[in-house]
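# pasting the structure only:
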């Protein structure tokens, strides 16, 4: 909105700053943070009144979690509000990449909201059918992938290899949609402890803020040997909004949490990161930067696979953060150590920018 106004006026005087992605990205961080901190207390109070008993707690999980009964969920609505308002304020309204990412963010957020609502209404942790959820997610991700492909083509870039990219043709839509859906659910599975998913999402957003800025700049992209995608730089605004909204939410989600993100927030943020990776053609790098989320998701897949075939569990409990809790690690210990891992993986992912 501000970019459009400044553009119409010819970027006079101080409004010339709005030309710069770095300024708008910083503005998006500050705006989303401020909105989140302002609406947070009243929003949490409203959720507490509306939900009564709050998010259902698994009885087969760690016993320490039973103390969290009554904590409201759907805090992701606060994140989505902050991200959307900040993004619309600072983005270039003509940028297709940003609209595709916002479409996935709000679409996945809506699916997560229905799941959270069903859990609260039925006082059960099961929620909406997994098949229904996945079907909706793939439809949304498929449409967003088609929007992005119209701008970037169907090439897959592999880090560490200095060879021409792989042209996947129309199969790229399937691959891109799978990336978005898989990462959305990976973040969703990670969101099981206070602050566990939020901070790694912030770290991943910081890493991709740098990546999309470099990808959108022809000189930096040519120097680093990464694909140059005109217009992708505007995704720094979305990354900034996610960082600011995430920090504001973490203020209220810090142990002991006053509110849970719920599927409303975790699905939306994961889907947003997946879409940003597809738009910047760094899907494989996302698997490194977001390696913590990948491990969490794989722990569930491995647990289910082996249990169905052997009747035995590989982990004491899945996702893997519960495994460490069952081993005797306290919740803050698990969270902080996983945060450290997420920082290391983000740095490893960023190192691929030059290792080509």
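Okay, I see it. None of the values given here were measured: they were computed from a predicted structure.
# from here on, contacts and neighbour counts on C-alpha atoms
OK.
# show me what contacts the residue nearest to residue 289 when sequence neighbours are not counted?
Spatial nearest neighbour of residue 289, chain neighbours left out: residue 346 (4.2 Å); criterion: Cα to Cα, 6 or more residues apart in numbering. With contacts defined as Cα atoms under 8 Å, 6 or more residues apart in numbering, residue 346 is in contact with 203, 204, 207, 288, 289, 290.
# by neighbour count, which of the residues you listed wins?
Ranked by the number of neighbours (other Cα atoms under 10 Å), the contacts of residue 346 place residue 290 first, at 29 neighbours.
# distance check, it against residue 335.
Per Cα to Cα, to the nearest Å, residue 290 is found 15 Å from residue 335.
# and if you look at residue 95?
36 Å.
# those two: which is more packed in?
residue 335 (21 against 14).
# now the helix or strand hosting the more buried one: buried residues?
Using DSSP states H and E, residue 335 sits within helix 331-351. Under the neighbour-count criterion of 16 or more other Cα atoms under 10 Å, helix 331-351 has 331-332, 334-335, 338-339, 341-343, 345-347, 349-350 buried.
# okay, now the one to match up with it:
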């Protein structure tokens, strides 16, 4: 438990102190955000706001994770993992790898002064390369109980034995999950603090889930309701460091934002959620926990599908947080209400997780 608190505190401290430094550096370099011409008129004033703030989130998350291990190691508190684990490092790799893809996308936008960075093919290829490395390594590094960081089975709160993917199809499955989550968070990142605040709630939920899995690990407490998850406590440390990083960044990113996370942050956070869902064996439950991200992505897909078939728009603009802005809602009103919806999704997801455990244990 101490290592989780240290990771969260270190992530928060690094993020809240590093972000204003990046604001000054990026402002001097002219790394400002380009705004969609067809977007809400109120967003025009945001043109030129520094972007690529996701760099602060990534650095703070990584520093928080390793500081927690370092202090726990020298302080004798222990993390229960004997140092950084395969699961924790793989989830960090996935987040950082996608963050690099997002950074390249942001950098091209800035250099060419346009709202489009990497083309769709280049972005998908970048996500594919990171996904393949993650998928291959996630099925290796078995521990003493034979558990690998991820499994070839689809999962809800634990693996569903009836749905197992052959190795090749597991890579395809990983690509669908990872690209889906990274793009879902990317779509949500359209209002000041919306993606950062929502990600903080989702990641905090995963701190609770991974910590609970630690307390009821089959390796420690074999019973009907135990969890076969490799390195759950270390995954809680990763999630805690990322939660602290998001909260620290949100201090500067909340409306009116002084910096945007850009694709650097949104793709990294999406990869983080995807990685945590696979390593904690909660891929289907993650859809509920990150329900707001899912709805934002569905709104984009639905808008495209309806327009191509009927030549009519389902929403005034997609992602659908812009629909409410164009309907006359103030930006802060949309943000706060969407945060509330995200909190409800997280609480409902935790309820489903706990009810499943009660059903088996009770």
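Looks like it came in fine. Just so we're clear, the structure is a prediction, and the values are computed from it rather than from any experiment.
# can you redo the contacts of residue 346 of structure 1 as TSV with distance to residue 150 of structure 1 and secondary structure?
Converted to TSV, the contacts of residue 346 of structure 1 look like this (distance: Cα to Cα, whole Å; DSSP: H, G, I helix; E, B strand; the rest coil):
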residue	distance to residue 150 of structure 1	secondary structure
203	29	helix
204	26	helix
207	25	helix
288	26	helix
289	26	helix
290	26	coil
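# which member of the residues you listed is positioned nearest residue 137 of structure 1?
residue 290 (19.5 Å; Cα to Cα).
# what's the closest non-adjacent residue to the closest one?
Residue nearest to residue 290 of structure 1 in three dimensions, not counting chain neighbours: residue 204, with 6.4 Å by Cα to Cα, 6+ apart.
# now swap in residue 35 of structure 1 and tell me
That would be residue 82: by Cα to Cα, 6+ apart, it lies 5.6 Å from residue 35 of structure 1.
# quickly find the element holding the counterpart of that neighbour in structure 2.
Using TM-score structural alignment as the criterion, the counterpart of residue 82 of structure 1 in structure 2 is residue 60. Assigned by DSSP H and E, residue 60 of structure 2 belongs to helix 54-75.
# so what corresponds to residue 100 of structure 2 in structure 1?
By TM-score structural alignment, residue 100 of structure 2 lines up with residue 110.
# that match contacts residue 263, doesn't it?
No. Contact criterion Cα atoms under 8 Å: residue 110 of structure 1 and residue 263 do not qualify, at 9.3 Å.
# more crowded one of those two?
Shown here are residue 110 of structure 1 and residue 263; by other Cα under 10 Å, residue 263 has more neighbours (31 against 19).
# which stretch of helix or strand covers that one?
Counting by DSSP H and E, the element that carries residue 263 of structure 1 is helix 262-279.
# returning to that earlier point: how far away is the match of residue 100 of structure 2 from residue 346 of structure 1?
Taken as Cα to Cα, the span from residue 110 of structure 1 to residue 346 of structure 1 is 28 Å.
# can you show me the strands along the stretch 1-150 of structure 2?
Counting by DSSP state E, counting those that start in this stretch, one finds no strands in the stretch 1-150 of structure 2.
# any idea what residue 116 of structure 2 aligns with in structure 1?
Checking TM-score structural alignment: residue 116 of structure 2 goes with residue 126.
# can you tell me which residues contact the closest residue to its match other than its chain neighbours?
In this structure, residue 126 of structure 1 finds its nearest non-sequential neighbour in residue 119, 6.4 Å apart by Cα to Cα, 6+ apart. Counting by Cα under 8 Å, 6+ apart, residue 119 of structure 1 makes contact with 55, 56, 125, 126, 127, 128.
# quick one: residue 119 of structure 1 from residue 263 of structure 1, how far?
Using Cα to Cα, we find residue 119 of structure 1 at a distance of 10 Å from residue 263 of structure 1.
# measure residue 230 of structure 2 to residue 278 of structure 2 for me?
Residue 230 of structure 2 is 11 Å from residue 278 of structure 2, by Cα to Cα.
# same check, this time on residue 86 of structure 2
For residue 86 of structure 2 relative to residue 278 of structure 2 (Cα to Cα), the value is 13 Å.
# which one's more surrounded, those two?
Higher neighbour count among residue 86 of structure 2 and residue 278: residue 278, with 28 against 22, using other Cα under 10 Å.
# show me where structure 2 has its helices.
Taking DSSP state H as the criterion, structure 2 carries its helices at 2-29, 54-75, 86-112, 120-138, 167-188, 194-215, 232-253, 262-279, 283-289, 291-310, 321-326, 331-361.
# mind putting those helices in a markdown table, distance to residue 161 of structure 2 included?
A markdown table is the format used below for these (distance: least, Cα to Cα, whole Å):
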| stretch | distance to residue 161 of structure 2 |
| --- | --- |
| helix 2-29 | 31 |
| helix 54-75 | 32 |
| helix 86-112 | 21 |
| helix 120-138 | 18 |
| helix 167-188 | 14 |
| helix 194-215 | 19 |
| helix 232-253 | 20 |
| helix 262-279 | 15 |
| helix 283-289 | 14 |
| helix 291-310 | 25 |
| helix 321-326 | 38 |
| helix 331-361 | 16 |
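# so which of the ones you listed is nearest residue 153 of structure 2?
Comparing the helices of structure 2 by their distance to residue 153 of structure 2 (Cα to Cα), the top pick is helix 167-188, with 8.5 Å.
# so which bits of the closest one are buried?
170-175, 177-188.
# next: stretch 267-284 of structure 2.
Using 16+ other Cα under 10 Å as the test for burial, stretch 267-284 of structure 2 gives 267-283.
# now stretch 109-122 of structure 1
109, 110, 111, 112, 113, 114, 115, 116, 117, 118, 119, 120.
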